[in-house]
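Visitor: when you get a sec, could you give me coordinates for this:
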Amino acid sequence: MTLMKTIKDFLNNQIFIGIDDSDSKIGGCTTFVGYLLIKELIRQGINVVDIPRLIRLNPNVPWKTRGNGAVGITVYSEDIDRVYNVAVEILQKIEEEVASMPALVLIDQKQREFIEPIIKDAINRIIEPELVDKVIEKAKIIKYAKRRLGLVGALAAATLLLLEGDYTYELLAYRKPEFIGTKRKIDIESVRVIDRLYRKYTFNNIDGKRLLLTPHGKDPVLYGIRGEDPKKLIEAKKFIVSEEPLGWMVYITNQATDQHYVNRKISELKLGDSVRLNVFVKSSPKIRQGCVTLEVGDHEYTLTALFFNEVGLMKDIATKLEPQDEIIIMGGVRPFLDFGINVEKLIVKKLAKKIITLNPACPRCKRTLQNEGKGKFRCRFCDLKGLSLPKRTFFVSREIVPGLYLPPIRYFRHLMKPLKRYGKEKNGRNYSLNEYKMIE
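Guide: Got it, this is the predicted structure:
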C-alpha cells in the first residue's frame, strides 16, 4: 500500500462530530459532553485526531443556549455506526440528568465540504432551521436531535475546523459530581499568580477582585484558562489552587477573535447580524433613559447606533462625537427604535473639524462687535457703527482622539477580542492527523 493511498484511506474514514444544546437552565455543558465523549471514544480504542473545537456561535440569536457554544470532534473510524452509538449513549445520559435537548450530527469529508459554505454564517447571522432541515435531507446526514434548533450549532461545529484566520485555546477543568451545585473553591491569589506569570500567553483570567475564568451557574465547569498556546495553558493549570477537578481538556476555539464581526453595508443588514460597519455620524448624540443614541450612515442608508451603560467609557466617548466623524462600530443588529445596532466596540477613524464662528472684532478696541442688521456691525464701547467686516472662524480642539475604544472586560462576550490580544492574531493552522492527547 502506497503512502498516498494510506493518506487517502485515512481521510475517507474521518468522521466529523458536532454537538450542541446539551445544557439547560438546571445545569449541563456542551464542552463537558465533549469531554465525556472523547474519554469514552479513547477508552474504546477509537482514534480521536486533530484537536476538539469549541465553536462560539452568533451571540445575537434569540434562542441561543447559555454559553452559545457547540463542540466539534474528529475521529478516524471505519465504523460510523459504532461512533454514533457511543455518542448517543453519552447524550441520553446527560438528557436525563439535566433535562437538556441535545443535537448531534456525524458527517464525512464530502458532506463537510458541501455544508461549509452554507453553515459558516452561523457565527455572525441567524441561520433559519428550515434551511438546516433542507441541508440535512439533501446531504443525508446522520443526526440525533430532540429539537432542530441545536442542529445549526452541531453542523457548524462539525464543519468548521478553524484552519483559516485567528483562533485561541481554552483549557477547561471540570467538577466532580459531588461538588456540582456548590460554590466553586478556587484560591483567587493562585489565579493572580498565573495571570502574572503567564501574562503573555493567557487573557481574561481576573478583573480586580472578580474571577473571569470561573462560571457562576450549576454547570460542571470548574474553570477555564484561555490563551494562545495550549502547552502554556497546561503549565499554568499547575499553579491553580482549587477543589480537586474531575479532569480537564484543551479545546481550540474561535473565542476572543472578533470572528463574528463581519464587514457589511447597512443595506445588507438583517436582524440578529453581528457586524462591523464603517460609517459617518449623521446627527448629534442624544441621551434617552441613560442610553446614548446617534444616527450613523454610509453613502446609502442610515441606522441608529446605541451605547448602553454597560459599555462604560465608550458611552462617554459617544456623547462627544459630532456629525461627519468617521467611525467603525461593532455589535449586533437589534430591533431597537425600529432598526439599530447595539454597539460593543468603537473605533474613531477620523474626526471632523469643529469650527465656531464669531462676529468680527472692533478695529479700535478689539472687543467683539454686535449685530446691527443687514450685515453691519457696531461697537457699543467705541460707538462705531455701520461696520462691514467678515466674521471670524476658529477651529476648536476636540475632546476625544482617534483610536480603539472598548467596554470593561467584564462586559465582554465569548467572541469579543480583548485589548491584550490585539497584535497576537494568528493566520490559520495546520490540520493534525495525530492522536489527541491533551486530556486527563
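
Visitor: C-alpha from now on. contacts and neighbour counts both.
Guide: Will do.

Visitor: what separates Leu277 from Gly45, distance-wise?
Guide: Note on Leu277: its distance to Gly45, by Cα to Cα, to the nearest Å, is 49 Å.

Visitor: to compare against the first, here's another:
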Amino acid sequence: MIYMNYFYIGIDDTDSPDGMCTTFLASTILNEFRDNGIEIIGHPRLIRLNPFARFKTRGNGGVSFKLGMDQNIALAKEIVLKYVSELSMFDCDNTNPGVVFYQGQITEEMIDYAFKAIYSIITIEEAEEFANHIGAEIHKFKKGRGIIGSIAAISCPLEDYTYELLAYRHPSRYGTKRNIDYDSVVKMDKETYPETFENIDGKYLAIEPKTPCPVLYGIRSNSPGVLEAARDIVIPNEEIADSCIFKTNQHTDMHIQNANSISELKQYSCYKIKGFVKDKPHIIEGGHMFFTLSDESGEIECGAYEPTKNFRKVVTKLRAGDEIELYGGIGEQNTFNIEKFQVIKLNEFIYRNPICECGKRMTSAGKGKGFKCKSCGNKIESDEKVPEKIERTLINGKFYETPVSARRHLSKPLIRMNLE
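Guide: Now for the predicted structure:
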C-alpha cells in the first residue's frame, strides 16, 4: 500500500463579535493561492467544534486546506501568515488566532484529538504539546488559542458531511443591514429543498447572518452541485464581493455522544440520553421552559429556552412518565439544553379515584382505609387508584426539533435523518 504525504493548513480564532469571519479570511487566502498558481485538493473545510466551549469564536469553527507536496509550500505558508496577521480582529481581547502547518498523514491519534475538541475542552497548553508531538508547525498570535481548532480542522474525519456556500459582502457594506430579496429565497428553497435546507423559517431568513461579519448569506446543502443553482436564484440587492463553498461537519450531529445513563453526563459536552419525564414542564420569567429527566442513575434539569419559540409548545405536552430520548448539551448552569427529542413511549394513563356505583367520583377515606362516596355513603376497602386512558397529541416514535432560527450549526435536522 502506498501512503501519500500531504501538506495541511489549519486556521482558527480570527474573528470577533464585531466583525471578520475565519471563512472569509480563508476565501481571501484561496484567491491569493490561485493568483500564485497554488491549488488545494478538494474543497476548503469548515469544522465546527464543541458548542459549549467556554472560550470560543463566534461560530466556534476552524478552517483547513489540503495541498499536494508538488505545490509551492513555502509561498503558501507566507500567504497564510500574511493574511492572518492583516485581517484578524486583534483589538478584541478574546481573539487569539492560531495557524498550524502539518505535513504527513492524518493519524488515529489526530482523529482522536479532533473528536476531543468537539466533545470536550482542550487547553492551549494541551494543543501545543500535541502539535509538538505530531511534528506540526504552530504560529500563535497573542495567546494563540486558535491552534486548538486549527489542529482539529486539519484532523477531523468527515464520514457524514454537508456543504455551505458563503457569499461575502463588499467591505463598504460591513455593519449595515443586509439586503436580500425574500421572495427569491422562498423560490430557491422551493426549487432546491431538500437538497438545500434551513433556508427560511417563516419570515425569518435563515441564510442571513445577524452579526456584522463579512458574510451576506450562507446556503447549506448535501452536495456542492446544487449550490450553484441555488446561488443563481437568490437575488442580493447589494454587491457580492466573493463566494466560497466549504465542506463541513455542520448539521451532522458530530457533537452528540451516546450516553447510557444520566450519571455519565458531563458539563460542557453534548449527548443523546434516554430517560423518563419526572415532572410537568413549567415556564419561568423570560419564557424559558424546564422539566426534569430521570433514570435509575439520577436526574437532570432540561431546558427549552425562549429562542426556541413554538418548540416549547411541543415540550409542554410532555407528562410525567413519558419515556423520551433527548439530544443536546450541558451548559454553564448544568442544564441540558434540548436540540431535539424522540418520544420512545408515552404515558397514556392517569390514575384517579374510582367512580362509585352511583356514578360519582369517590374520595379517600384516609390512608389505608380505601375510598368513600360523599353522595351515597358507599365505601370500598381497596385504596388502589384506577388507570384511565388519556388522549395524547405527541406520537410514539416521532422526533421533534427546535426551529431553524434556534438551531445549532452542528445539529442534524430531521430532514437529514432518513426517517420513515
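
Visitor: quick TM-score on the pair, please.
Guide: Aligned and superposed, the two chains score 0.88 in TM-score terms (TM-score structural alignment, normalised by the length of the second structure); 410 aligned residues with a Cα RMSD of 2.8 Å.

Visitor: returning to that earlier point: higher neighbour count, Leu277 and Gly45 of the first structure?
Guide: Neighbour totals were compared for Leu277 of the first structure and Gly45, and Leu277 leads with 22 against 9 (other Cα atoms under 10 Å).

Visitor: quick check: the aligned residue for the more buried one in the second structure?
Guide: Under the alignment (TM-score structural alignment), Leu277 of the first structure pairs with Ile273 of the second structure.

Visitor: got the contact list for that match?
Guide: 258-262, 325-327 (Cα atoms under 8 Å, 6 or more residues apart in numbering).

Visitor: report the separation between it and Pro354 of the second structure.
Guide: From Ile273 of the second structure to Pro354 of the second structure the distance is 36 Å (Cα to Cα).

Visitor: may I see the buried residues of the helix or strand harbouring Val314 of the second structure?
Guide: For Val314 of the second structure, the enclosing helix or strand under DSSP states H and E is helix 311-315. For helix 311-315 of the second structure, a neighbour-count test (16 or more other Cα atoms under 10 Å) marks 311-312, 315 as buried.

Visitor: per the alignment, Lys93 of the first structure corresponds to what in the second structure?
Guide: The equivalent of Lys93 of the first structure in the second structure is Glu86 (alignment by TM-score structural alignment).

Visitor: moving C-terminal of whichever strand or helix holds its match, what's the next helix or strand?
Guide: Element membership for Glu86 of the second structure, per DSSP H and E: helix 73-87. Toward the C-terminal end, the helix or strand that comes next after helix 73-87 of the second structure (DSSP H and E) is strand 98-104.

Visitor: what lies in contact with that next one?
Guide: So strand 98-104 of the second structure is in contact with 4-14, 77, 81, 135-141, 144-148, 150-151, going by Cα under 8 Å, 6+ apart.

Visitor: same check on stretch 362-378 of the second structure?
Guide: 353-356, 358, 360-361, 379-384.

Visitor: ranges for the strands of the stretch 201-350 of the second structure?
Guide: Taking DSSP state E, counting those that start in this stretch, the strands of the stretch 201-350 of the second structure run over residues 204-205, 215-221, 240-248, 256-258, 270-277, 282-283, 289-295, 298-304, 323-330, 336-345, 349-352.

Visitor: between these, which one is nearest to Thr196 of the second structure?
Guide: When the strands of the stretch 201-350 of the second structure are compared by Cα to Cα, strand 215-221 sits nearest Thr196 of the second structure, at 4.1 Å.

Visitor: for that closest one, name the packing helices and strands.
Guide: Contacts defined by 3 or more Cα pairs under 8 Å, 6 or more residues apart in numbering; DSSP states H and E place strand 215-221 of the second structure against strand 162-169, strand 196-197, helix 225-233.

Visitor: which residue range of the first structure does it align onto?
Guide: Using TM-score structural alignment, strand 215-221 of the second structure pairs with 221-227 in the first structure.

Visitor: what is the burial count for Lys424 of the first structure?
Guide: For Lys424 of the first structure, the count of nearby residues is 14 (other Cα under 10 Å).

Visitor: same deal with Asp70 of the second structure?
Guide: 10.

Visitor: how about the secondary structure of it?
Guide: coil (DSSP: H, G, I helix; E, B strand; the rest coil).

Visitor: quick one: it from Thr248 of the second structure, how far?
Guide: 25 Å.

Visitor: with adjacent residues omitted, what lies nearest to the counterpart of Glu32 of the second structure in the first structure?
Guide: Aligned by TM-score structural alignment, Glu32 of the second structure pairs with Glu40 of the first structure. The shortest distance from Glu40 of the first structure to any residue other than its chain neighbours is 7.6 Å, reached at Val86 (Cα to Cα, 6 or more residues apart in numbering).

Visitor: how far away is that neighbour from Gln255 of the first structure?
Guide: Taking Cα to Cα, one finds Val86 of the first structure at 28 Å from Gln255 of the first structure.

Visitor: spatially, which residue comes closest to Lys66 of the second structure, not counting chain neighbours?
Guide: Here the residue nearest Lys66 of the second structure, using Cα to Cα, 6+ apart, is Tyr8, at 4.7 Å.

Visitor: wasn't that neighbour part of a helix?
Guide: No: applying three-state DSSP, one finds Tyr8 of the second structure to be strand, outside a helix.

Visitor: ok, it to Gln105 of the second structure distance?
Guide: Counting by Cα to Cα - Tyr8 of the second structure and Gln105 of the second structure are separated by 9 Å.

Visitor: these two - which one has more neighbours?
Guide: Tyr8 (26 against 14).

Visitor: now do the same for that one: its match in the first structure.
Guide: Using TM-score structural alignment as the criterion, Tyr8 of the second structure maps onto Phe16 of the first structure.

Visitor: hmm, its match is touching Val71, no?
Guide: No: contact criterion Cα atoms under 8 Å: Phe16 of the first structure and Val71 do not qualify, at 10.5 Å.

Visitor: give me the common contacts of the two.
Guide: Ala158.
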